[in-house]
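# only the shape, not the letters, is given here:
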């Protein structure tokens, strides 16, 4: 006799569950729900629309071997008091993977998303779906693939929700903090085994890619390689860092060894954050917060 494992048994362990006591789960129309899903696991944020303020941050462990992101999200939604519920003012989900590209908006033709993406990614049409997100004001379109069961669940659960790539949240957050005619700067977002490198000149993106890494040496190699290709100087040009690292970690140590002008990034501006988030480092969860800037 076969047995079915209950969905809730696949629910991931909570690493952080921070909530402001002013959150009213009975008034979801007053809030926006933000989600990021990828190798680092699932992260959830809730922002009060009227106060422009983040009230909730929750982080869940990455899926265990043999468990997909879609199974993780659905299992969590089965027992969560917020995730999976309808009635939100706005919902955004950002997926984190290497299957994406940025295209100048004048070159984009709706309907050709798959053809564009195949130039950069070996698409698995059976298990992946292709999506596009337009960065208004930047003349840039993000094309990306996502796990089909995850996107199917999201479309069923939140028909009016918006799906984006995690690099789009990073880009929107960096644009908000950039000067119109500022110098070239390098922005790093560091996650488990994935490094995102974004290079901006003023408010214009010049380079964006996600690299795999397994050692601190890999991480600094890709960072220096990009800087050299764009004729940037590790001794002078600013490198801003966000992500999952500590001040005393090997990753930060090797970055500091080879890059002189290195700084940790801040949270997105023009937003406020519950006091419950005060104990978190400012440079963490940037993309989750920056989803608030994605239309």
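Nice, I can see it. Everything numeric here is computed off the predicted structure, so don't read it as measured data.
# please make it C-alpha for all contacts and neighbour counts, starting now.
Noted.
# the stretch 101-250 of the chain: helices as residue ranges?
Listed in chain order, the helices of the stretch 101-250 of the chain (DSSP state H, counting those that start in this stretch) span 113-118, 148-157, 166-177, 216-229, 250-258.
# just those helices: most buried one?
Ranked by mean neighbour count under mean count of other C-alpha atoms under 10 Å, the helices of the stretch 101-250 of the chain are led by helix 166-177, which reaches a mean of 22.
# if we can go back for a sec, which one of the helices of the stretch 101-250 of the chain lies closest to residue 78?
helix 148-157 (12.0 Å; C-alpha to C-alpha).
# distance from that closest one to the middle of the chain?
18 Å (C-alpha atoms, centre = their mean, to the nearest Å).
# who's in contact with residue 101?
Residue 101 makes contacts with 117, 120, 142-144, as judged by C-alpha atoms under 8 Å, 6 or more residues apart in numbering.
# make it 10 Å
116-121, 132, 141-145, 165, 167, 208-210 (C-alpha atoms under 10 Å, 6 or more residues apart in numbering).
# tell me the secondary structure for residue 78?
Using DSSP: H, G, I helix; E, B strand; the rest coil, the structure places residue 78 in helix.
# hold the first one in mind and look at this next one:
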């Protein structure tokens, strides 16, 4: 069994290798950007939300068209590194002491419909002794391998949990809640004293759905809404209904500090790219 965060190997004979390509694939949208590795600037940024959640076959068509019509051939042939993030709810985080590569199916079978054609991968989380077990989209992996050769892929839960743990490292004796919000899904990560209490993803259709799932998680862990600290990222701002619902129930809310992205990717403001709304896509380049 091959792990996640892996390389699919193919040698590319290309004299001009100046760009990284980061791709974020969700069920309700996709985005990608290219980074010029010589000056750490972004050249191409693409983002599209789907009207409905799509299956992997339709997502592949969207990705093929997006790359075909939005990446110039001069950049396409100069891409030397491709990194893909899969954001779906087909995952589980398993503590290292209970983990076995021989039991990957067992970790997903109770909350995920597994097809006989599905490939199950896993990523090691950097900051805790655990693995994220998940199902990547094999058809998309095959397309990217044919298009670019060697590339790596990981699950969004791996990136998100690691980022949350780093951000929480100096926040002891406080329950810290992180929300990463997409068009119709969101991720929640809850940490206390550098320990992961919960990591999960939910689909929502209305702001009422959204706040119900958030409050349900807080209630299950018996957290005090007046005392916990909440950080937001993704598709949310202070004028959104989602934000208004959160602020009704949670006292301490901030947007996640993404200054590290602004420092390392030089032209985000020039490109009018909001790092808080594209945290995982951009972090995937670092």
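Thanks, I have the structure now. No experiment lies behind these values; they were computed from the predicted model shown.
# what TM-score do we get after superposing?
Taking TM-score structural alignment, normalised by the length of the second structure as the basis, the two superposed chains have a TM-score of 0.81; 267 aligned residues with a C-alpha RMSD of 2.8 Å.
# before we move on, the earlier item: could the helices of the stretch 101-250 of the first structure be laid out in JSON lines, adding distance to residue 283 of the first structure?
Converted to JSON lines, the helices of the stretch 101-250 of the first structure look like this (distance: least, C-alpha to C-alpha, whole Å):
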{"stretch": "helix 113-118", "distance to residue 283 of the first structure": "31"}
{"stretch": "helix 148-157", "distance to residue 283 of the first structure": "27"}
{"stretch": "helix 166-177", "distance to residue 283 of the first structure": "12"}
{"stretch": "helix 216-229", "distance to residue 283 of the first structure": "18"}
{"stretch": "helix 250-258", "distance to residue 283 of the first structure": "13"}
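# where do the strands sit along the stretch 51-200 of the second structure?
79-87, 91-95, 121-124, 130-134, 151-155, 175-181, 185-192, 195-203 (DSSP state E, counting those that start in this stretch).
# would you list the ones you listed in CSV and tack on distance to residue 236 of the second structure?
As requested, those are exported to CSV (distance: least, C-alpha to C-alpha, whole Å):
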stretch, distance to residue 236 of the second structure
strand 79-87, 17
strand 91-95, 24
strand 121-124, 28
strand 130-134, 26
strand 151-155, 22
strand 175-181, 7
strand 185-192, 11
strand 195-203, 15
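# if we can go back for a sec, quick one: closest of the helices of the stretch 101-250 of the first structure to residue 86 of the first structure.
helix 148-157 (7.3 Å).
# what stretch of the second structure does that closest one fall on?
Under TM-score structural alignment, helix 148-157 of the first structure corresponds to residues 138-147 of the second structure.
# neighbouring contacts of that stretch?
With C-alpha under 10 Å, 6+ apart as the criterion, stretch 138-147 of the second structure contacts 7-10, 25, 56-57, 59-61, 63-64, 76-77, 82, 84, 117-120, 149-153.
# repeat that for 6 Å
residue 60 (C-alpha atoms under 6 Å, 6 or more residues apart in numbering).
# would you mind measuring from the equivalent of residue 113 of the first structure over in the second structure to residue 180 of the second structure?
Residue 113 of the first structure maps onto residue 104 of the second structure when the alignment is built from TM-score structural alignment. Shown here: residue 104 of the second structure relative to residue 180 of the second structure, a distance of 26 Å by C-alpha to C-alpha, to the nearest Å.
# for the residue most central in space within the second structure, which non-adjacent residue is spatially closest?
Nearest to the mean C-alpha position of the second structure, by C-alpha atoms, centre = their mean, lies residue 156 at 3.0 Å. Nearest residue to residue 156 of the second structure, sequence neighbours excluded (C-alpha to C-alpha, 6 or more residues apart in numbering): residue 87, at 4.9 Å.
# do residue 201 of the second structure as well
Here the residue nearest residue 201 of the second structure, using C-alpha to C-alpha, 6+ apart, is residue 187, at 4.3 Å.
# the first structure: which residue goes with that neighbour?
Checking TM-score structural alignment: residue 187 of the second structure goes with residue 196.
# its match: how many residues sit nearby?
Neighbour count of residue 196 of the first structure, defined by other C-alpha atoms under 10 Å: 25.
# ok, back up a step: which residues touch the residue nearest to residue 156 of the second structure?
Here residue 87 of the second structure is in contact with 25-26, 156 (criterion: C-alpha under 6 Å, 6+ apart).
# swap the cut-off to 8 Å and go again
Counting by C-alpha under 8 Å, 6+ apart, residue 87 of the second structure has contacts 24-27, 155-157.
# out of the residues you listed, which is nearest to residue 285 of the second structure?
residue 24 (11.2 Å).
# which position in the first structure aligns with that closest one?
Per TM-score structural alignment, residue 24 of the second structure is aligned with residue 36.
# measure the nearest residue to its match once chain neighbours are set aside to residue 45 of the first structure for me?
Of all residues not flanking residue 36 of the first structure in the chain, residue 94 sits nearest, at 4.6 Å (C-alpha to C-alpha, 6+ apart). According to C-alpha to C-alpha, residue 94 of the first structure and residue 45 of the first structure sit 12 Å apart.
# report the contact partners of the equivalent of residue 226 of the second structure over in the first structure.
Aligned counterpart of residue 226 of the second structure in the first structure: residue 235 (TM-score structural alignment). Shown in contact with residue 235 of the first structure (C-alpha under 8 Å, 6+ apart): 258-261.
# out of these, which are inside strands?
Counting by DSSP state E, no part of the contacts of residue 235 of the first structure is found in strands.
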